[in-house]
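Novice: Build me a model from this:
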Amino acid sequence: MTKQLELASEEKSRTTRAIVAIIGALIILAFMPIFIRVSESEISPNATVFNFSWIGTVFLLLWNGLLTLKSRESVNSKPIEQSPYTPKNLVFLLAIGLFTTAIGVLWSWSLVKTSVANSELLHSITPLFAVLGGAIFLGQKFDRSFVIGVGIALAGAVGIGLDDISIAPSKLEGDGLAILSAIFWAVSLLVQEKLRTHFSATTIVFWCSALSTLFILPIILVTGDQLFPYSGNSWLSAIFIGLGGVLNMILTAYSLKWLSSGLVSTILLLNPTLTAILAWAIFSETLSMLNLLGFVVILLGIYLVISSEGGVKTT
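Specialist: Model prediction:
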C-alpha cells in the first residue's frame, strides 16, 4: 500500500513538472512572432531559420560539453544517457530535423505572406492533427471528456482569432503555409513523443537544431539570401530566437515524456491569448473581452483534457 502511494505521488509530481514545463514553453513561444518580425526586417525567413538553428546548436554543444566535464569530475557519476542509435531511431531523428526545418520555414514565410492573426488562428488547429495522429499512429485512446475538452479549447482559440482574421485572396498563400506549418508541428510532436522513450529532451533538440542548420544552409546559398543580420537590434532578436527557441523545444520535448501530443498542443492554444495579455501589460495595448472570454474557454477545455484519460500518461 505504501509503495502504491509513493508511486502515485511520484507520478503526480512528474505530471506537475511536465505541465509547468509546457507552460514555460508557452510563455517563450508568445514572444517569438515579435522577434521573428524584427529579424525579417533585415534578412529573409530562410535566414531567420538558419540563425535560429545554428545559434541553438552552438548553445547545446556548449551545454552538453559542460555536462560532460561535470560528469567526469564526479567520481561516482554515471552516464547521463544510454541512447540506442538504432537505424529506426536514426530515421526518426532525421525526420525530426526535416520537420523542424519545414516548420520554421513555413511559419516564417506565413508571417510574411499573411497577418500574424491569420497565422496564429490557423496554427490553432494543430491539436486536431495531433489527436488524430496519436490515435492512428501511436495507438492512443481518448475518452469522451478528452475529445470534448479539445473541442472546447479549439472553439475558444478560433473565437479569439475570428475577431482579427482577414480574408483576402492576397493572403491565401500565407494562410496555406500556416496550415502546412500546423500539420508539420503536429507530426513533429508525435515523432518527439515517440523518441522520448529512448532519448533525453536535450538530445532530441540538439539533433533538431543541427540537422535543421544543415538542411537550410544549401537553400540560402542557392537563393543568395544574406545569412546574418547587420544591426544590433536584429542580432539581439536572432539570439533570442535561437536561445528562446531551443529552450522552448527542450521544455516541450520534456513534457512529451509524461503528456500526450494532443494535450501539449491543446495547452499551447493559450499562446495567442497570452501574447495579447503580454502586449496589454508591456505595450498598453487594448485587451478585449473576447480575449478574456477565449482565455477562460480554452482553460476549461484544457482542464477537461488533463482530467480525462489519454491526456496524462500513467506508468
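Novice: Going by C-alpha atoms from here, please, whenever you check contacts or count neighbours.
Specialist: OK.
Novice: Now do the helices in the chain.
Specialist: 2-39, 45-73, 87-113, 116-123, 126-137, 144-162, 172-195, 201-223, 232-255, 261-267, 271-283, 289-307 (DSSP state H).
Novice: Also this sequence, please, to line up against the first:
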Amino acid sequence: MRIPPFNPYIAVIIGVIAVSSSPIFVKLTNGVPSAIIANYRLLIAFLIMTPIILSKYRKEFRNINYRDWILAVISGIFLAAYFVLWFESLNDTTVTSSIIFITIHPVFVFLGTYFLSQERFSSGSTISLIIILFGSAIIGWGDYQESNAFIYGDLLAIVASISLAIYILSGQKTRKSLSLITYTYIVYGVGMITLLLYNIIMQNPFGNYSMKNWYIFLALAVIPTFLGHSLFNWAIKWLNNSTVSMAIVFEPIAATLLAYIILKETMIWSQLLGGTIVIFGLFLFILSTSRKNSVTISKKSNK
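Specialist: Okay, the predicted model is just below:
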C-alpha cells in the first residue's frame, strides 16, 4: 500500500477554506456583472489547464464518443448557469444564506438519482430531508423579515444549487470514461463559451475593470478551483467519499467566518439557528446515503 505524500485531512481542511473564499471574492468585485465574473473564472482556469492537456491528455479526445460529448456539453451549460445564479444571489443576500442554500445541492443530486433510477428513500434520508427543509425555512423566514431582496437572493441560490446538481448528475457517466482533468477541461471550456455568448447577448463589458478586480478574477480561478476542488479530488484517493462530503458541509461555517472578518457581515438569529439545523440535517443525510467503507492509510510504502 502507498502512503500519501501529504496528510489528506490537512488537504481537505485547506480545500474547505479555499472553496469558502469564492463568495468573498465575488462580493469584493463591487458591481462587476455576475456573468463576467463567472466567465473570467472559467476562462483563466481553462487557460491554466491547457498546457497540461496538450502535453499529457490530448490523446483522450480521440476516444470520446458522441454521448459523452453531449453529456459534457450539458454539464458545462449547467455549470455556467450555477456560477451566474450563485454569484448573482450574492448581490441580494448574505454570504451565509447563499452558501447554505448552495451546500444543500447533495439533496437535489439524491432526488435526481431517485427519479432517474427509482431508488427507495431510506428512513434516515427522509428524516434528514425534513430537517434540512425545516432549517431552510427558518433561514428564508428570517431573511424575509430583513428584506424582500434577501428572499430573491435566497431563491437564486436555491436555483443555483439545483443547477449544480444537474451539472453533477449529467456528468456522472462521462467522468467514469474520462480522466478527471480531461472531463473538467471540456466542461470548463463549454461553460466559458456559454458565458461568453451570454455576455455578448446581454452586452456586458469585458474590459475597463480595475486592477483589483483583475486580481480577484485570477484568485477566483486559482484558489477555489485548484486549491479547493482539486484538493478534494486528490483527497478522495486516500479517504472515502463520505469523509470528504462531510468536510464540505463545513463550507458555510468557513465562509461565514471569512465574511465576518473581511466583509464585516454579521449573522441574524434565523441564519444561526436555521444554518445549524441545515448542517445537522446534511450530516445525517450524508451518513444515511453513503456506503460504509473502511479506509486505512498505510504507514509503509509498497512500491
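Novice: Tell me which of the helices of structure 1 is the most buried.
Specialist: helix 261-267 (a mean of 28; mean count of other C-alpha atoms under 10 Å).
Novice: rewinding a little: residue 313 of structure 1 is nearest to which of the helices of structure 1?
Specialist: helix 2-39 (8.2 Å; C-alpha to C-alpha).
Novice: Who are the packing partners of the closest one?
Specialist: Where contact means 3 or more C-alpha pairs under 8 Å, 6 or more residues apart in numbering; DSSP states H and E, helix 2-39 of structure 1 is packed against helix 232-255, helix 261-267, helix 271-283.
Novice: report the angle between the axes of that helix and helix 45-73?
Specialist: Between helix 2-39 of structure 1 and helix 45-73, the angle comes out at 140 degrees (axes from the mean of the first three to the mean of the last three C-alpha atoms, to 10 degrees).
Novice: and residue 209 of structure 2, what pairs with it in structure 1?
Specialist: Using TM-score structural alignment, the partner of residue 209 of structure 2 in structure 1 is residue 230.
Novice: any idea how far its match is from residue 240 of structure 1?
Specialist: 15 Å (C-alpha to C-alpha, to the nearest Å).
Novice: circling back: turn the helices and strands packed on helix 2-39 of structure 1 into CSV, including distance to residue 96 of structure 1.
Specialist: Shown next, in CSV, are the helices and strands packed on helix 2-39 of structure 1 (distance: least, C-alpha to C-alpha, whole Å):
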stretch, distance to residue 96 of structure 1
helix 232-255, 12
helix 261-267, 15
helix 271-283, 23
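Novice: Can you check which of the ones you listed gets nearest to residue 122 of structure 1?
Specialist: helix 271-283 (11.2 Å).
Novice: Give me the mean deviation of that closest one from structure 2.
Specialist: Here the mean offset of helix 271-283 of structure 1 against structure 2 after fitting is 3.7 Å, by mean C-alpha distance after the TM-score superposition for structure 1.
Novice: That helix - contacts with which helices or strands?
Specialist: So helix 271-283 of structure 1, by 3+ C-alpha pairs under 8 Å, 6+ apart, packs with helix 2-39, helix 289-307.
Novice: from the chain's centre, how far out does the longest one sit?
Specialist: In terms of C-alpha atoms, centre = their mean, to the nearest Å, the centre of helix 2-39 of structure 1 is found 11 Å from the chain centre.
Novice: try stretch 174-182 of structure 1
Specialist: Taking C-alpha atoms, centre = their mean, one finds stretch 174-182 of structure 1 lying 15 Å from the centre of the chain it belongs to.
Novice: same deal with stretch 241-256 of structure 1?
Specialist: Using C-alpha atoms, centre = their mean, the offset of stretch 241-256 of structure 1 from its chain centre is 7 Å.
Novice: Minimum distance to residue 180 of structure 1: which of the helices and strands packed on helix 2-39 of structure 1 has it?
Specialist: Closest among these, using C-alpha to C-alpha: helix 261-267, at 15.4 Å.
Novice: Which residues outside that closest one are in contact with it?
Specialist: Helix 261-267 of structure 1 has contacts (C-alpha atoms under 8 Å, 6 or more residues apart in numbering) with 22-23, 126-128, 130-131, 134, 150, 153-154, 186, 189-190, 193, 252, 255-256, 302, 305-306, 311-312.
Novice: returning to that earlier point: which non-adjacent residue is nearest the match of residue 209 of structure 2?
Specialist: residue 42 (7.5 Å; C-alpha to C-alpha, 6 or more residues apart in numbering).
Novice: Which one of the helices of structure 1 lies nearest to residue 79 of structure 1?
Specialist: Of all the helices of structure 1, helix 45-73 comes closest under C-alpha to C-alpha, at 7.6 Å.
Novice: Compute the inter-axis angle for that closest one and helix 87-113.
Specialist: 140 degrees.
Novice: So what does residue 48 of structure 1 match up with in structure 2?
Specialist: Going residue by residue (TM-score structural alignment), residue 48 of structure 1 aligns to residue 37.
Novice: hang on, the earlier thing: residue 81 of structure 1: which of the helices of structure 1 is closest?
Specialist: Taking C-alpha to C-alpha, helix 201-223 is the member of the helices of structure 1 nearest to residue 81 of structure 1, at 9.3 Å.
Novice: ok, back up a step: who are the contact partners of the residue lying closest to the match of residue 48 of structure 1 once chain neighbours are set aside?
Specialist: Nearest residue to residue 37 of structure 2, sequence neighbours excluded (C-alpha to C-alpha, 6+ apart): residue 217, at 6.5 Å. Listed by C-alpha under 8 Å, 6+ apart, the contact set of residue 217 of structure 2 reads 37, 40-41, 44.
Novice: related to what we said a few turns ago, run a quick neighbour tally on the match of residue 209 of structure 2.
Specialist: Residues near residue 230 of structure 1, counting by other C-alpha atoms under 10 Å, number 11.
Novice: For residue 203 of structure 2, give its distance to residue 84 of structure 2.
Specialist: Residue 203 of structure 2 is 15 Å from residue 84 of structure 2, by C-alpha to C-alpha.
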